[in-house]
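In: What follows is a predicted protein model with its sequence.
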Amino acid sequence: MSIVTHHRWEEAPGARDADRASPRGWAAEAITIDLRGGGRMLARRKGWLLAPLALCTLASLAGAMLVKPRFASTVQLLADPRELQVVRPDATLRVQAAELTSNDAETALGVLRSASILGKVVAREGLDRDPEFIGAKPPSEPALAALTALEKRVAVKRAEKSFVVDVSVWTLGAEKSARIANAISAVYLQEEAAGKVEAAKRAGQALASRIGELSVRVQEAERAVAEYRSRNELVGANGSLVAEQQIAEISKQLVTARARTADARARFDQVQQLRRQPLAMGDLPDAAGSPVITQLRARYADASRIDADLATRLGPRHPDVIAAAAQVKDVRRQLDGELARLARSAEADYERARSAEESLGRTLDRLKAVSNDNGEAMVRLRELERQAEASRAIYATFLQRAKEISEQQGIDTSNSRVISPAIPAQAPTGLSRSMILAGGLMGGLVLGLALVLTREITDGTLYGKAQFATASGLPVLGVLEQERRRSRSRPALRAHVSEHPASSFAAVAYRILDLTGPRQSRMAARTVVFLSVEPTFQRTQIAFNLAVAAARDEGRVLFVDADQANGFTRLLSERPDQGLADVLSRRCSLDRAVVVDEATEIGILAAGEGGIGRPSADLLAAALMAPARGFDRVIIDGPCPGLDPAALSVAASCDDVILVVAAGATRRENLQDALELLGPVRAKVRGLVVA
């Protein structure tokens, strides 16, 4: 859709001459919004659009008729690589590293799609006899064909960061899809359990073979310890050697003997001191604290008291005093005798304690010497004992593990199970026939549009205003509407400026009129030539409408036909006898050749007979431009620069050049060639008019 804001102008009050002296003031510029360009492009390239659209539609229709509905069913499995530990009491699941469990979970995906699992499913479900999997004609190896078809229909995926695995199967039947999916999960669980049992059997057999070797190794290690101990007389008890035990015992006895010796020596010294210094009754030491000594000391004290008392009262010579003194001496003699006996007994005890101490010391020294002699042997013995202990520990571990594996062989330790069994699908999956047909239509439309755009880009033909402006580097003065006429009717010049003032012809004509301006001097008319890249009636039509507009606004206008083959002369109902060719050949003057159109009051100079050839600029100036100075404006319907050699001469003798191009007919290279031919007068080219 093309919306044009037509050129409007505001005339200042006053005479027309004053209006001619200065250009019009525009109230609004011409604004063209091309909303129908895309539609016109599709109309031009409809073959490129409809052909792929039809082909894709037919292909999608055929595909929709051939496609069969598919039903998919999914079973969810928990493929947990961690095993249940039912024998060991320390844990219920064997915990593995995160990397290992992730890799094991990924391995489960490959196992589910493996040929061993799917092959058993084929045999179990009889797919090698199903025409859907082997085809209408049975192959030579139906099992292999069914396996290949099943591999293409099975999809296995794992949820991120989990052990949940989805196994999907599609077939042409909903019940069949669910049955095969459940069969895959059942076969997988059976194979996994059987694999673990088989692995346990192999491990048990390997451990059993190693247990015999380890038992022999333990016996040899223990035998080596016993032989070395016997050879080096390293007899032990309770985990240590007898010599070491004796040293410890003798050391304890020696400490006790030394204490007894010291005690006996102290008692002996106390008795000897008591014999040398008679003591009072209260100073009696513990060593002389026997009952006899105590009794004798008490009698001695009584006798001494009686003797002293009698001596004081009776005198020293009294018989009682003498008898008391004799009794004191007798008690003293008995006391000295008892002390002597105690001294001999204490001395004997001391000698015995000292002898026992010396005997224990000698025994300890001897045992220490023996222990020092056995030091090197003990180092080697301990090494042999450590080796024997390590062999016993390994043997015990292998023996315990072998028993655990033996008990575990009959127990299913797998933690994998079915979370959600597959159920028959209620509706087919995949693309329906309507979706296929819609996809074909969309694909054909997209392909057709792509081809149209590609053709539009690669085609050198120009269509739009922007394309012409880009290719030429000149402003586009306007776009002319296509005139509707019968295909066989003869084109006719129409004064759209007066008949249809709101038409594009009127807008373009007035824009060119204002762009070129009025004559600058009364000695020369303002000359405008219209050239076209290829012959087109629209060039003549816009030139004629410019002449009509100039005649209405400026005064006298001369309309000249410089195109012998395609100018306006061929459209005249009555051709004049003389024309431009006669004027340039000096066969007649300009005044005689010009005729006046009564309706528009425009001077008409036809092409004439014989053509104008390639006139020089001087000839045109002398024969045409100079005599035409009585006109306010000269408008020339010129030829095509690439077809007529006179185009450049005519353009050089004019003030303004307007180049008319045809949308959908003018090619980029032709436009550029025409501009190149007009190179010497390129500065006079005011712009393009798109017809």
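Out: Perfect, thanks for sending it. Numbering: from 1, shown residues only.

In: Please make it C-alpha for all contacts and neighbour counts, starting now.
Out: Noted.

In: Mind jotting down where the strands sit in the stretch 551-691 of the chain?
Out: Using DSSP state E, counting those that start in this stretch, the strands of the stretch 551-691 of the chain run over residues 557-561, 595-596, 603-605, 633-637, 656-661, 685-690.

In: could you redo these as a markdown table and give each row mean neighbour count and distance to residue 217?
Out: As requested, those are exported to a markdown table (neighbours: other C-alpha atoms under 10 Å; distance: least, C-alpha to C-alpha, whole Å):
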| stretch | mean neighbour count | distance to residue 217 |
| --- | --- | --- |
| strand 557-561 | 27 | 127 |
| strand 595-596 | 16 | 138 |
| strand 603-605 | 23 | 133 |
| strand 633-637 | 26 | 123 |
| strand 656-661 | 25 | 109 |
| strand 685-690 | 23 | 109 |
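
In: nearest to residue 353, of those?
Out: Closest approach to residue 353 among the strands of the stretch 551-691 of the chain is made by strand 685-690 (147.3 Å; C-alpha to C-alpha).

In: From what I see, residue 477 and residue 513 are in contact.
Out: No: counting by C-alpha atoms under 8 Å, residue 477 stays clear of residue 513, with 11.0 Å between them.

In: between the two, which one's more packed in?
Out: residue 477 (23 against 20; other C-alpha atoms under 10 Å).

In: Which helix or strand contains the more buried one?
Out: Residue 477 belongs to strand 476-479 when elements are defined using DSSP states H and E.

In: can you check residue 371 too?
Out: If you go by DSSP H and E, residue 371 is part of helix 319-373.

In: Check the offset of that helix from the chain's centre.
Out: Distance of helix 319-373 from its chain centroid, counting by C-alpha atoms, centre = their mean, to the nearest Å, is 104 Å.

In: take a look at this one as well, against the first:
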Amino acid sequence: MIETVPPRDGREYPGSDSVSLRDLFNVLKKNIPIIAVCTVLGLTLGILYSVKTPSTYQATARLVIDPEQSRILSQDATTGTVIIEAAEIASQVEIVKSEAIAESVIRELGLMNDPEIVSSTSWQSALKGYAVSAINSLAGSGDTEHAAQGTEEQMRRTMDGFLDRVSVRRVGQSYVLEIGYRSGDPEKAARTANALAEAYIRNGMNDRAEAAKQGALWLEGRLVDIGGKAREAALAAEEYRNQHDITAMANETSLDQQQLSEVSSQMLAARAETADASAKLTTLSRLIASNSTDANLPEIANNPQILKLRDEMRLAEIRLEGLKERYSAGNPAITTATADIARIQANIVNELRQVEALYRSNLEIAQGREKLAEQQFENATSQGADKNIARVELAEIESRANTYRRLYESLLQQFVSTFQTQSFPLGKARIVTAATEPLSRNWPKPSVVLPFSLVLGMSFGLFAAVARNSLDRRAGSSERLQRELGITSLGHVPVYRAQPTANGQAEGLPATVMPLRAILDTPYSPFSEALRSVKNSLDAIIPAHGSVVIGITSVGSGEGKTTIATNLAQLYQNEQQSVLLVDADFVAARLTRLAFNAAPDFALKPIHPATFGDTSTTGTTTRLLRTSRSTERSCIDHEPDGMPDHSAVPVPLLTVEQTRHLATGPYRYGHLSALKEALAKLRPKYKLIIVDMSGFEESADTRTICSQVDGIILVIGNNKKLTIERLSEALKVFGRSRVSLLGVISNRSDTGSRHRSPLSRGLTA
């Protein structure tokens, strides 16, 4: 199981599902040459197109459609407002571009053999024309029918090329149509545009005249027919009215109907009067029966005798109440007052009975009038019943006569209008602005072509840049590694370049091994500065207290992992930190071979066997000790004035031979367990142990050792060949093993030398 260690500076990198503006900027910055080349190429093509393309001139004529002379107006049934029929305007546009108008103009201007039109026909029309010509030639050129077909085909091809140069559009929401024609000759463009407008107007006038002629003939026959039917219907209505003695009044109603209406009104009035008298009599009778004198009927309220009696009644009641307060019951005064009240009430009842007699008389009179009105209504109804059916039939006959009369009048108006149109036909459109020779060409326009070609080239460049970035799966970008695999970048180390010989630099070494001590020979070179930046990133990961074992490996061989491991160990050693370099590359054992051959030149010193608690020595161990001592003397001899060279303090090295010597028994792969035990014994004695391992893609030992260290550093030295997919597949070889991946070092990168300070350049020189 691969685990990555996040940086301790608290920064968060973009996730795998997001792209930042910085990523886009980096893509554009990386592909600036491609974008620039595509932009220049597009601009060049635009210039060549503008120069090589023949000039085209377009002349336009404007005409307005008369809304009173054409069917382009309609009225909204709900609001009554006049609305423009856009479909009619579009129809007129298509009529201008019709083949009939085109043929008329071609014959008028003699454009049948115009080379400009014939050469602009499509390849399909040309191919079809050649085929027809070949068939006609095989069938015989003297045949009149075939010659006519050839002429018609030539006209069709000419019309195709002609209509390709015609443009018709509506100006805004107005009635104005703009007719344009394109040609290489400005004078011919203006002449053809005016001919199109005139042909359209002439075609409209001819159509209207022909339609008016046909309409007049039809209307004339319909007028004779409808006029006869209207006359016959009017005579039939008068004869039917005379036969049934139906008299019509001025307001088109019969006398019987008017009499029946008057009698009906009288009967209704009598019924209302009877109902009113009956209601008054009923109310007054109920009051008398209940011995009540409070009645608000008009005849009672306005009767002075009843009003006088009511006042006397009120005074008598007041006097009785006063006597009852002063005297006891049975007093003669109280008895007299009570008798007066009874007498007055009896008088009021008598007066009400007189009014009741009056109401009863009025009711009898109203009932008599009602009976008389009903008898008159029944008589009028019985007299007019036999004429109702006749009236209905008469109304239908009169309606038919009126319909024929209105239809005749409408047809007569249309006939008069059509006859006038036939005598003096008016066009549905008129020319507003005639076409003139254009002063400038319509196409190609450099102001349009050049910006378009520039934008097109730039867009193609951007597309190529994005496609290149999408297809480029190389693991050379730390952002891509972090985004797609979640691996932190520890830094970029540039390609090592040999510097001029400086004091303390080893001489006579092969150029292939010089980078192994670059941190000593060129302390302020871009390579060393980048490696020190990597060390700073490692310092943020290494704990402040205790020791740590870090393995350095790569995907395959030749990535420069040994160079990184050796220089990092020398850098820590020369900063007075306790460091141990372990050669765990059991395949190549490069550091072990250097320890045997030229350890002093690379400031390496194999550790003493006593470090493991082993006192036994072999010939190999003795030879290693001798090499170690010679390394120390070489370091002292290189320093003038007998002072030790602190820049070349040797780094302790655990070689492959020492690890294998620690293995016990005849086991073939005992060096792995021996290395694990050696690391456990050496951990308390060193703060940092750097283990140089083989490429884990091709070595099973490395995959085993990676699980024994605290963390591993992956060195990528061939960015052009190592893709994200290959790195992902390579990391899968660890399976479910718990391996802590501290980060990635991009070796042999060009980014490390871009920001080199002047001070470092001066010190290096």
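Out: Yep, it's here. Quick caveat, the model's predicted, so the values are computed rather than measured.

In: What value does the TM-score take for this pair?
Out: TM-score of the superposed chains, computed with TM-score structural alignment, normalised by the length of structure 1, equals 0.62; 523 aligned residues with a C-alpha RMSD of 5.0 Å.

In: Report the mean distance between the helix or strand following the helix holding residue 371 of structure 1 and its aligned residues in structure 2.
Out: With elements assigned by DSSP H and E, the helix or strand that comes after helix 319-373 of structure 1 is helix 375-408. Superposing on structure 2 and averaging over aligned pairs (mean C-alpha distance after the TM-score superposition for structure 1), helix 375-408 of structure 1 comes out at 4.8 Å.

In: what's helix 375-408 of structure 1 packed up against?
Out: On a contact count with 3 or more C-alpha pairs under 8 Å, 6 or more residues apart in numbering; DSSP states H and E, helix 375-408 of structure 1 meets helix 174-231.

In: Would you indicate which residues of the helix or strand that contains residue 149 of structure 2 are buried?
Out: In this structure, residue 149 of structure 2 sits in helix 144-164 according to DSSP H and E. For helix 144-164 of structure 2, the neighbour count (16 or more other C-alpha atoms under 10 Å) marks 146-147, 150, 153-163 as buried.

In: next SSE after it?
Out: Per DSSP H and E, the first helix or strand lying C-terminal to helix 144-164 of structure 2 is strand 166-170.

In: List of residues touching that next one?
Out: By C-alpha atoms under 8 Å, 6 or more residues apart in numbering, the residues outside strand 166-170 of structure 2 that reach it are 89, 93, 96-97, 176-182.

In: what stretch of structure 1 does it fall on?
Out: The alignment of strand 166-170 of structure 2 onto structure 1 (TM-score structural alignment) spans residues 154-158.

In: And the matching stretch against structure 2, how far off on average?
Out: Stretch 154-158 of structure 1, aligned to structure 2 and superposed, deviates on average by 2.1 Å (mean C-alpha distance after the TM-score superposition for structure 1).

In: how about that stretch: buried residues?
Out: By neighbour count on 16+ other C-alpha under 10 Å, the buried set for stretch 154-158 of structure 1 is 154-156, 158.

In: How much space separates residue 691 of structure 1 from residue 597 of structure 1?
Out: Going from residue 691 of structure 1 to residue 597 of structure 1 by C-alpha to C-alpha, to the nearest Å gives 25 Å.

In: okay, the two: which has more neighbours?
Out: Higher neighbour count among residue 691 of structure 1 and residue 597: residue 691, with 24 against 10, using other C-alpha under 10 Å.

In: That one contacts residue 659, correct?
Out: No: if you go by C-alpha under 8 Å, residue 691 of structure 1 and residue 659 don't touch, sitting 10.5 Å apart.

In: Tell me the helices and strands packed up against the strand holding residue 477 of structure 1.
Out: Helices and strands touching strand 476-479 of structure 1, by 3+ C-alpha pairs under 8 Å, 6+ apart, are helix 465-472, helix 504-516, strand 685-690.

In: can you redo these as TSV with distance to residue 436 of structure 1?
Out: Shown next, in TSV, are those (distance: least, C-alpha to C-alpha, whole Å):
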stretch	distance to residue 436 of structure 1
helix 465-472	39
helix 504-516	48
strand 685-690	45
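
In: closest one to residue 403 of structure 1 among these?
Out: Going by C-alpha to C-alpha, the one of these nearest residue 403 of structure 1 is helix 465-472, 91.3 Å.

In: Report the mean deviation for the closest one after fitting onto structure 2.
Out: The superposed helix 465-472 of structure 1 is, by mean C-alpha distance after the TM-score superposition for structure 1, a mean 1.9 Å from where its aligned residues fall in structure 2.

In: how many neighbours does residue 228 of structure 1 have?
Out: Neighbours of residue 228 of structure 1 (other C-alpha under 10 Å): 17.

In: and the gap between it and residue 379 of structure 1?
Out: Distance from residue 228 of structure 1 to residue 379 of structure 1, counting by C-alpha to C-alpha: 11 Å.

In: For the stretch 301-450 of structure 2, just list every one of the helices.
Out: Shown for the stretch 301-450 of structure 2, the helices assigned by DSSP state H, counting those that start in this stretch span residues 304-326, 332-384, 388-423, 446-471.

In: Switch the ones you listed over to JSON lines; also include distance to residue 626 of structure 2 and mean neighbour count.
Out: Below are those laid out as JSON lines (distance: least, C-alpha to C-alpha, whole Å; neighbours: other C-alpha atoms under 10 Å):
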{"stretch": "helix 304-326", "distance to residue 626 of structure 2": "159", "mean neighbour count": "15"}
{"stretch": "helix 332-384", "distance to residue 626 of structure 2": "155", "mean neighbour count": "16"}
{"stretch": "helix 388-423", "distance to residue 626 of structure 2": "129", "mean neighbour count": "16"}
{"stretch": "helix 446-471", "distance to residue 626 of structure 2": "55", "mean neighbour count": "17"}
